[in-house]
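Chemist: here's a sequence, model it:
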Amino acid sequence: MALTSYISDQIWLCTYPIRLAGTKFEARMTTIRLASGLVMLHSPCHITASIAEEISAIGSVGHIVVPGNFHHLHASSAQIAFPGASTWICPGIERKRPDLKYDGILGDVAPADWAGEIDQVLVQGTRLMREVAMYHRASQTLILVDLIENFTDATPNTGGALKLWFKYVLRMWGKPGPAPEYRMGWNDRNSLAMSLRRILAWDFRKIVLSHGDLIDQDAHGVAAAAWSKILGFDDLSAREA
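Modeler: Now for the predicted structure:
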């Protein structure tokens, strides 16, 4: 594992392996340097000594963000590596991980520590999944974990079982869309659609996501199409919205 620059002097990424229900694929940590010089770790990977050294070269870690209820496994290792950082969690993590100490629960309003730099929306309306979407204004980058997954033939380090599942069962191979757990857990589509419309109001040009290929072309159209069934329009009108 190693950090790679995504937006010069602002955003770095690190992919790491995941095994889940017999499948293997990768997840992605996003590292952001704020205007204050402090660093935010978004959906942290397991923090090894070498990764900690790379991160520390960027700046002092001030914030550890646990943005979704399926993205908490390595938060503790980040806290151990950077004990002076504040930890912010998605609602529900406090029940799922009562052992995890935290400083604040994320919602629709950004904390003062990054208000004006990063906007956020708490995505509601699902039983199984919760997520706080973030928008990095300076680079016009939308940062997600599970609201969009984007597995294709070009995606590295994906096992055959995952390809079989996504290509022939879910029909999501090469078609960006919400994680399967979202589809299984919609219970209030109106609330979910309201959250997604707030995200689509942002002027993002790129999407960093946890699983699959980054989206650097027609990002706004891709997101609208990925969420079209929830929003109630077809793919064509989504891309024209």
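
Chemist: drop to CA atoms for contacts and neighbour counts, all remaining ones
Modeler: Fine.

Chemist: can you pull out the strands in the chain?
Modeler: Along the chain, the segments classed as strands by DSSP state E run 4-7, 11-20, 23-33, 39-42, 61-66, 86-89, 104-105, 118-123, 131-136, 141-143, 206-208.

Chemist: ok, Met172 - contacts?
Modeler: Counting by CA atoms under 8 Å, 6 or more residues apart in numbering, Met172 touches 150-151, 166.

Chemist: another one to check against the first:
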Amino acid sequence: MAGFRPYAPLNVPKPFGENIWIVDGPEIRMDYGPASIPFPTRMTLVRLGDGRLWVHSPVAPEAALFDAVDELGEVAWLVAPNSLHYWFVADWQQRYPQAKTAAVPGLAEKAKRTFRIDAVLDGAGAPWPREEIDTVLVPGTAVSEAVFFHHASRAAILTDLIENFEPQRVVNPVYRWLVRLSGAAHPDGTAPIDLRLTFWPKRRAVRAVVAAILAWPCERVVMAHGLPYASDGAAELRRALRWAR
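Modeler: Sure thing, here's the model as predicted:
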């Protein structure tokens, strides 16, 4: 049984601004202790200035999706944006062997599935033009996450630092209660409490990076789980990241 009512259509690039698309993928299940918890998936596509594509948090491979991506441009970059969102990068590398892959620090050692890493997103810079996609690293203990700002669309691109599940889309009432309890429920979605706690030991560094994120002239916010924000992005970032300020 599905855990969520999906943001249909799935595996279809949907415009989210100038030269940016979101793709809602199939539901996955994530091991959490002895339990297995369902999660919806989403990736983000950006067309760079040279016409090639930057792919954030690739979703499960699917032939029609690959065809749709190919219509948008050549894939240049695959991005594993945090310590949890990397599983399908290997499949996309197989489909796009010419693409380079960027990942957060330590993922080569932590990942439970092997894939090639060409660049590490350590916060000191990024391998793509900063004037197109600004890149910062929010350093954690169990999880670190790279956060991006696409200037053309004025969109902040996050993964799990904001989760914004709409309760009416959560099928199981127990899981709906857990989503609310964790703090990840719309209209006040943020990082779930267990994830926030993993950043606490590095809170000074996290606070400095979050200040840089809040300085972006943001209009839109997209994340891997839940309802994205098509407007009022700067205000939503201030609200959702208040725990780190």
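
Chemist: fetch the TM-score of the aligned pair.
Modeler: Put the two chains on top of each other and the TM-score (TM-score structural alignment, normalised by the length of structure 1) is 0.87; 228 aligned residues with a CA RMSD of 1.9 Å.

Chemist: a markdown table please, covering the strands of structure 1 and showing distance to Gly177 of structure 1.
Modeler: A markdown table is the format used below for the strands of structure 1 (distance: least, CA to CA, whole Å):
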| stretch | distance to Gly177 of structure 1 |
| --- | --- |
| strand 4-7 | 22 |
| strand 11-20 | 19 |
| strand 23-33 | 16 |
| strand 39-42 | 21 |
| strand 61-66 | 21 |
| strand 86-89 | 24 |
| strand 104-105 | 26 |
| strand 118-123 | 15 |
| strand 131-136 | 15 |
| strand 141-143 | 15 |
| strand 206-208 | 13 |
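
Chemist: alignment lookup: Ile215 of structure 1 to structure 2.
Modeler: Counting by TM-score structural alignment, Ile215 of structure 1 corresponds to Tyr229 in structure 2.

Chemist: ok, back up a step: what's the closest of the strands of structure 1 to Gly221 of structure 1?
Modeler: Between Gly221 of structure 1 and the strands of structure 1, the tightest spacing by CA to CA is seen for strand 206-208, at 10.6 Å.

Chemist: what helices or strands is the longest helix seen in structure 1 leaning on?
Modeler: If each helix of structure 1 is counted by residues according to DSSP state H, the longest one is helix 189-200. Counting contacts by 3 or more CA pairs under 8 Å, 6 or more residues apart in numbering; DSSP states H and E, helix 189-200 of structure 1 is packed against strand 118-123, helix 219-226, helix 228-231.

Chemist: that helix vs structure 2 - mean distance after superposition?
Modeler: Its matched residues in structure 2 lie on average 0.7 Å from helix 189-200 of structure 1 after superposition (mean CA distance after the TM-score superposition for structure 1).

Chemist: okay, and that helix goes to which residues in structure 2?
Modeler: Using TM-score structural alignment, helix 189-200 of structure 1 pairs with 203-214 in structure 2.

Chemist: just how off-centre is that stretch within its chain?
Modeler: In this view, stretch 203-214 of structure 2 has its centroid 18 Å away from the chain centroid, taken as CA atoms, centre = their mean, to the nearest Å.

Chemist: now do stretch 104-112 of structure 1
Modeler: That offset, for stretch 104-112 of structure 1, works out to 16 Å (CA atoms, centre = their mean).

Chemist: then stretch 91-108 of structure 2?
Modeler: 15 Å.

Chemist: name the nearest residue to the aligned partner of Leu144 of structure 1 in structure 2, ignoring sequence neighbours.
Modeler: Aligned counterpart of Leu144 of structure 1 in structure 2: Leu158 (TM-score structural alignment). Residue nearest to Leu158 of structure 2 in three dimensions, not counting chain neighbours: Met223, with 4.7 Å by CA to CA, 6 or more residues apart in numbering.
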